[in-house]
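Colleague: just coords:
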């Protein structure tokens, strides 16, 4: 759930948490750079301490609504540019991971497999989840193709479903045509992708058809120490 700095506001946060509760869906924080105008998709130069404070502030804001609804915050997934920059920036990643640790509650930090962000999370002692993207194109190094490049976003439900099956098996074809391999714990489908609801239904249908079990992330990873 966006925490107000790239999208959303207190009213939307409350409404979204209430909707998640009604549907039995776990809630996670989606903090970003302070960039409403650019929807959090413009890189910024910030320090490790600034990253820590920005993340902690946003996590706390959403958690207030989560607690008010009688729920528990499950995970933190940085949004947009800060997610992509942190994947290769150790100092930025440490600031993010420290905020997640400081926030408490055994939160799960999401990031790209083998990214600096997940390494930082493991270093500071938080649970981490390797994330794959069903509706985004990949570079050969496992990073996401920039949204500025044509073909970076995949919107055909059948194509996304096929990619998710591959990702669940640890493989995906990069934009170059080369197959790359990595393990993932969770798969992202963007809510602002055209036809997102149809895509999600198709993905669920394919996963069930292939005999895959869709499980809550917290149960899948197990509790931390």
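Modeller: All right, it came through fine. Everything quoted here is computed from the prediction, not taken from an experiment.

Colleague: hey, let's count contacts and neighbours off CA atoms from now on
Modeller: Noted.

Colleague: contacting residues for residue 9?
Modeller: By CA atoms under 8 Å, 6 or more residues apart in numbering, the contact list for residue 9 reads residue 3.

Colleague: ok, longest strand in this structure?
Modeller: strand 127-133 (DSSP state E).

Colleague: which strands and helices lie in contact with it?
Modeller: On a contact count with 3 or more CA pairs under 8 Å, 6 or more residues apart in numbering; DSSP states H and E, strand 127-133 meets strand 108-111, helix 116-124, strand 186-188.

Colleague: which outside residues touch the longest one?
Modeller: This means helix 116-124. Contacts for helix 116-124 (CA under 8 Å, 6+ apart): 86-90, 93-94, 96-98, 101, 109-112, 127-130.

Colleague: now, of those residues, which are buried?
Modeller: 86-90, 93-94, 96-98, 101, 109-112, 127-130 (16 or more other CA atoms under 10 Å).

Colleague: what residue lies at the spatial centre of this structure?
Modeller: With distances taken as CA atoms, centre = their mean, the residue of the chain nearest its centroid is residue 77 (4.0 Å).

Colleague: another structure for you, compare them:
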């Protein structure tokens, strides 16, 4: 059993220094929904120090809502903004001696790409044009992972430690009161379901089969560091190898 353990970081609202030693991949905000050059450099240096795979976390240019409200941007504009954010982080990473490993869209853009193939194709196209060696991370079984495969990219199907799922395999919208799992034991049980059983129980009780290449924990939650430590320890206790997606088998 093997899984990547990733966290969304560089957003200026979490304890990145405490979280990064506990994960194997970090998706770094690229200055749109959050972050700036200073936070990008700091996060990249932490990744380099701890041997953590660094990736880009492009989102809508909407700091007021942290990129979590959909913006009706045309597909061409989405491709442009993803390419611009990826290029910015890649250039900073190169100056820090770090090569980016993956790209994972953020928030509302991620959710839109999961269901809208035209948006997914635009994102995959931008990633392939900038660096075809990058891994595209998307919601497990979604339009984004399908678009990445079609574009010739390596992909990683992502599952979430502390988000509820709907019966169709999508994430429960954050507007729902039960969208986020706050209880650590419940989150660990969900993680074990992904690794042991290949799926999750939906919010409404249905079992869902999901491929789990990489497991996400949100870094903006106040208890992200202790959550990350407990999840890592639970996986290790179960004999699960925790390693970045692109790492040797």
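Modeller: Here it is on my side, so go on. Here the structure is a predicted model, which is why all the values come from computation and not from measurement.

Colleague: so which residue of structure 2 lies furthest out from the middle?
Modeller: Furthest out from the centre of structure 2 (CA atoms, centre = their mean) sits residue 205, at 25.0 Å.

Colleague: quick one: the strands in structure 1, in order.
Modeller: Under DSSP E, structure 1 gives strands at 27-29, 73-76, 108-111, 127-133, 171-173, 179-181, 186-188.

Colleague: Provide the aligned range in structure 2 for the second one.
Modeller: Using TM-score structural alignment, strand 73-76 of structure 1 lines up with residues 100-103 of structure 2.

Colleague: do the same with the longest one
Modeller: Taken onto structure 2 by TM-score structural alignment, strand 127-133 of structure 1 occupies residues 154-160 there.

Colleague: same thing with the third one?
Modeller: Applying TM-score structural alignment, one finds that strand 108-111 of structure 1 aligns to the residue range 135-138 of structure 2.

Colleague: equivalent analysis for the fifth one, please.
Modeller: Counting by TM-score structural alignment, strand 171-173 of structure 1 pairs with residues 199-201 of structure 2.

Colleague: repeat that for stretch 198-206 of structure 1.
Modeller: So stretch 198-206 of structure 1 sits over residues 226-234 in structure 2, by TM-score structural alignment.

Colleague: mean deviation, that stretch versus structure 1?
Modeller: By mean CA distance after the TM-score superposition for structure 1, the fitted stretch 226-234 of structure 2 averages 0.8 Å away from its aligned residues in structure 1.

Colleague: ok so, going back, residues making contact with the match of strand 171-173 of structure 1?
Modeller: With CA under 8 Å, 6+ apart as the criterion, stretch 199-201 of structure 2 contacts 165, 190, 193, 194, 207, 208, 209, 210, 211.

Colleague: and that stretch, how far out from the chain's middle?
Modeller: 19 Å (CA atoms, centre = their mean, to the nearest Å).

Colleague: isn't residue 10 of structure 1 up against residue 1?
Modeller: No. Applying CA atoms under 8 Å, one finds residue 10 of structure 1 not in contact with residue 1, separated by 11.1 Å.
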